[in-house]
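1. attaching a predicted model along with its sequence, questions to come.
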Amino acid sequence: MIETRGVTKRYGSHVAVDDVDLHVAEGARYGFLGPNGSGKTTMVRMLLGLVYATRGEIEVLGRPVPARVAEVLPEIGAMVEGPAAYPHLSGRANLALLDASGPRRDRDGRRRRDRVEEVLERVGLGAIDRRPVRAYSLGMRQRLGLAGALLNRPRLLVLDEPTNGLDPHGIREVRDLLHELNDAGTTVFLSSHLLAEIEALCTTVGVVDRGRLVLEDDLDAVRGPTGRLVVRTPDPDAAARVLGRAVAERHDHTLVVDGAPGGPPALARHLVEHGVPLDGLVEQRRSLEDVVVDLTGPGSDTQRSREHADRGAGRSMADTQRRSRR
């Protein structure tokens, strides 16, 4: 769906994007993650032909961009740097204008009206009234921008911070919608600095920092096993006595144990045989939070936006810095 080779963008002496190779497979939910100011939006704009690369090659839907961008735009839905709209017009009027002037330019007024109503319903604005967009909340504007991105029924959806301004209920609705679209065949490319958003939605993650791509891999591989086991028990004292020096960490009713021969089944049997009750025993996995913090360094916006990640994850990340096999 998207391939870039050595893409670089300079603004004078400032390098906004530095030698980036992206690999976005058809059908993926790709999370493009990094601190604010790391080059995400510049990269997204180059993918859409809105900004020209200083050097490098970009292919979207098998065609070079920007040389043949007009051929691929009808199959792309996009929302970049927030939703754009005429503030004095209603949401419906804005979508009608966008549809009429869009790359597919359907002349059938009834079909256009039906399409507008369909996308408004899908983003939760089906009951919208005739208020002008300037009276909308930020969350409503985000929903309207997403509706505009869906008008073409795109094969590829490119979104930059799509949940900005939404409350938790709205974030979940957007996430569910993107899952639904992806299940129906739409490839989703989502740029964000929010770890929780990427971890909850995406199948593949690319991490950019200071303009460079520092990680690209399947999310399951990124969140691989740490080599430790997590034991949950109502009697942590008994478990600690049985496990002895193998206990690496202890948190209330949870113990983190250095890897045991035979894995979880063998350790579970050992504990039960010694009379230790168990609530659960699983492999510990790395969190996306720790991976990104290690890769982007201290003080970044990504580090400050750490949300809802597994804080017990290990920090050894050398094995996660391999490219996705495409």
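-> Alright, I've got the coordinates. Residues are numbered from 1 along each chain as shown.

2. please make it C-alpha for all contacts and neighbour counts, starting now.
-> Noted.

3. count the residues that sit near residue 170.
-> If you count neighbours by other CA atoms under 10 Å, residue 170 ends up with 17.

4. go on, residue 296?
-> Neighbour count of residue 296, defined by other CA under 10 Å: 20.

5. again, but for residue 172
-> Residue 172 has 16 neighbours, counted by other CA under 10 Å.

6. likewise the one 3 residues further on?
-> The tally of other residues near residue 175 (other CA under 10 Å) stands at 19.

7. surely it touches residue 198?
-> No. With contact defined as CA atoms under 8 Å, residue 175 does not count as touching residue 198 (9.9 Å).

8. and the one helix or strand residue 239 maps to, what does it pack onto?
-> Under the criterion of DSSP states H and E, residue 239 resides in helix 236-243. Secondary-structure packing of helix 236-243 (3 or more CA pairs under 8 Å, 6 or more residues apart in numbering; DSSP states H and E): strand 254-258.

9. use this one as the comparison:
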Amino acid sequence: MSTFERYLTVWVFLCILVGVSLGYALPGVFHAIAALEVAKVNLPVAVLIWLMIIPMLIKIDFAALGQVSRHWRGIGITLFINWAIKPFSMALLGWLFIGWLFRPLLPADQIDSYIAGLIILAAAPCTAMVFVWSNLTKGEPHFTLSQVALNDAIMVVAFAPIVGLLLGLSAITVPWDTLILSVVLYIVLPVIAAQLIRRQLLASGGERALEDLLKILQPASLVALLTTLVLLFGFQGEQIIAQPMVIALLAVPILIQVYFNSGLAYLLNRATGEAHCVAGPSALIGASNFFELAVAAAISLFGFQSGAALATVVGVLIEVPVMLSVVWIVNRSKTWYETGASVRAAATETKA
């Protein structure tokens, strides 16, 4: 992790301050940017989202899907957490905290929008930063790569139906045309473009050419993320200044969801006898979110000034420090993990 990435939370916080300040001081500028739309897609944001996502997707080698069977227990557990537990548990937490416990403290007209943002945030598993988390836990690299590649493939077909289902259960109107457009624009097309670029680079210059391009694109990706946050919080400026507690309240269900899902994945891996080098990244992939996609989808579906957009950005704000705490827990508990009966039995079978 570079110095810039290590302090990502600091930069996010500074962008929030800058965005809120500029939005409050120069509302006309941000209204003009918001008007640059085609088919409900904001053009400046679409460009920024592509700059964020493409470098991350170029790293993914879909040929790694052939290695899925090597760590089938960890793969199965992570898929179960990502697609059968995480979106639904977040919806439940959103209804509980935002729709009930915190309702008197939040703007009444944004309650449904906040819940929608939380659902969108949880519906897409992380595809980029998990490589960093896996490395910090000494995770099995082939497992991490194959799991991320599989999640990306599933996301193409599962993201829209899951989001649509949970928004419908929340009695939130689902703009299906915009949702499908978001999937095509922010998942399908970037995946195709990234894989074409990857294939061309590997064919012409090998791994070295790929690494050289990523060194150029990675900083641009982070700058695009931070620029998007400035724009987003610029549109939210007046609302945030009027109600500063909103961010803190939205963080509560996100924090609970991260620790619940990472803990569940970790314990299930231990119960099935999976090695710690697989259980660590499994827990981290099971808990983290593809917040770049979530921010883009929330903006497309509900607009810059919506509570949904704000809820997804809160996920960005707390992602790094919370995931680093999960890394610490996974590393510190390795000895305990490996004393599990199933883990010891599996290790004995492997040696035999």
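-> Looks like it arrived, so ask away. Given the structure is predicted, the values throughout are model-derived calculations rather than measurements.

10. TM between them?
-> Scored against TM-score structural alignment, normalised by the length of the first structure, the superposed chains reach a TM-score of 0.24; 137 aligned residues with a CA RMSD of 6.9 Å.

11. tell me the buried residues in the helix holding residue 239 of the first structure?
-> Residues 236, 238, 239, 240, 242, 243 are the ones in helix 236-243 of the first structure that count as buried (16 or more other CA atoms under 10 Å).

12. what is the host helix or strand of residue 10 of the second structure packed up against?
-> Per DSSP H and E: residue 10 of the second structure is located in helix 8-25. Under the contact criterion of 3+ CA pairs under 8 Å, 6+ apart, helix 8-25 of the second structure touches helix 189-235, helix 237-242, helix 307-332.

13. out of the ones you listed, deepest packed?
-> helix 307-332 (a mean of 21; mean count of other CA atoms under 10 Å).

14. what's the angle from that helix to helix 189-235?
-> If you take axes from the mean of the first three to the mean of the last three CA atoms, to 10 degrees, helix 307-332 of the second structure sits at 110 degrees to helix 189-235.

15. now the following helix or strand past helix 307-332 of the second structure: buried residues?
-> Moving toward the C-terminus from helix 307-332 of the second structure, the next helix or strand (DSSP H and E) is helix 334-338. For helix 334-338 of the second structure, burial by neighbour count (16+ other CA under 10 Å) applies to 337, 338.

16. the following helix or strand past helix 334-338 of the second structure: which residues count as buried?
-> For helix 334-338 of the second structure, the succeeding helix or strand toward the C-terminus, using DSSP H and E, is helix 341-351. Going by neighbour count (16+ other CA under 10 Å), the buried part of helix 341-351 of the second structure is 342, 343, 344.

17. state the next helix or strand along the chain beyond the top strand by length along the first structure.
-> Using DSSP state E to define each element, the first structure has its longest strand at strand 2-11. Per DSSP H and E, the first helix or strand lying C-terminal to strand 2-11 of the first structure is strand 14-20.

18. mind giving me the packing neighbours of that following strand?
-> Where contact means 3+ CA pairs under 8 Å, 6+ apart, strand 14-20 of the first structure is packed against strand 2-11, helix 40-47, strand 212-218.

19. list the buried ones in it?
-> Residues of strand 14-20 of the first structure classed as buried by neighbour count (16+ other CA under 10 Å): 15, 16, 17, 18, 19, 20.

20. looking at these, spot the one nearest residue 282 of the first structure.
-> Of all those, residue 20 has the smallest distance to residue 282 of the first structure: 36.6 Å, by CA to CA.

21. which ones are touching the closest one?
-> By CA atoms under 8 Å, 6 or more residues apart in numbering, the contact list for residue 20 of the first structure reads 4, 5, 6, 7, 8, 211, 212, 213.

22. buried subset of those, written for ChimeraX?
-> A single ChimeraX command selects the buried members of the contacts of residue 20 of the first structure (16+ other CA under 10 Å):
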select :4,7,8,211,212,213
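
23. surely residue 208 of the first structure and residue 42 touch.
-> No. Judged on CA under 8 Å, residue 208 of the first structure makes no contact with residue 42 at a distance of 11.6 Å.

24. and which of the contacts of residue 20 of the first structure is nearest to residue 160 of the first structure?
-> Nearest to residue 160 of the first structure out of the contacts of residue 20 of the first structure is residue 211 (CA to CA; 16.2 Å).

25. mind listing what's buried in the host helix or strand of residue 284 of the first structure?
-> For residue 284 of the first structure, the host element (DSSP H and E) is strand 280-285. Across strand 280-285 of the first structure, burial judged by 16+ other CA under 10 Å covers 281, 283, 284, 285.

26. so which elements touch it?
-> Counting by 3+ CA pairs under 8 Å, 6+ apart, strand 280-285 of the first structure packs on strand 225-232, helix 263-273.

27. can you give me the buried ones in the helix holding residue 10 of the second structure?
-> 8-9, 11-13, 15-24.

28. which pair of the residues you listed spans the longest distance?
-> Maximum distance among the buried residues of helix 8-25 of the second structure (CA to CA): 24.0 Å, for 8 and 24.

29. rewinding a little: how about the helices and strands packed on strand 14-20 of the first structure in a markdown table, adding distance to residue 97 of the first structure?
-> Shown next, in a markdown table, are those (distance: least, CA to CA, whole Å):
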| stretch | distance to residue 97 of the first structure |
| --- | --- |
| strand 2-11 | 29 |
| helix 40-47 | 22 |
| strand 212-218 | 37 |
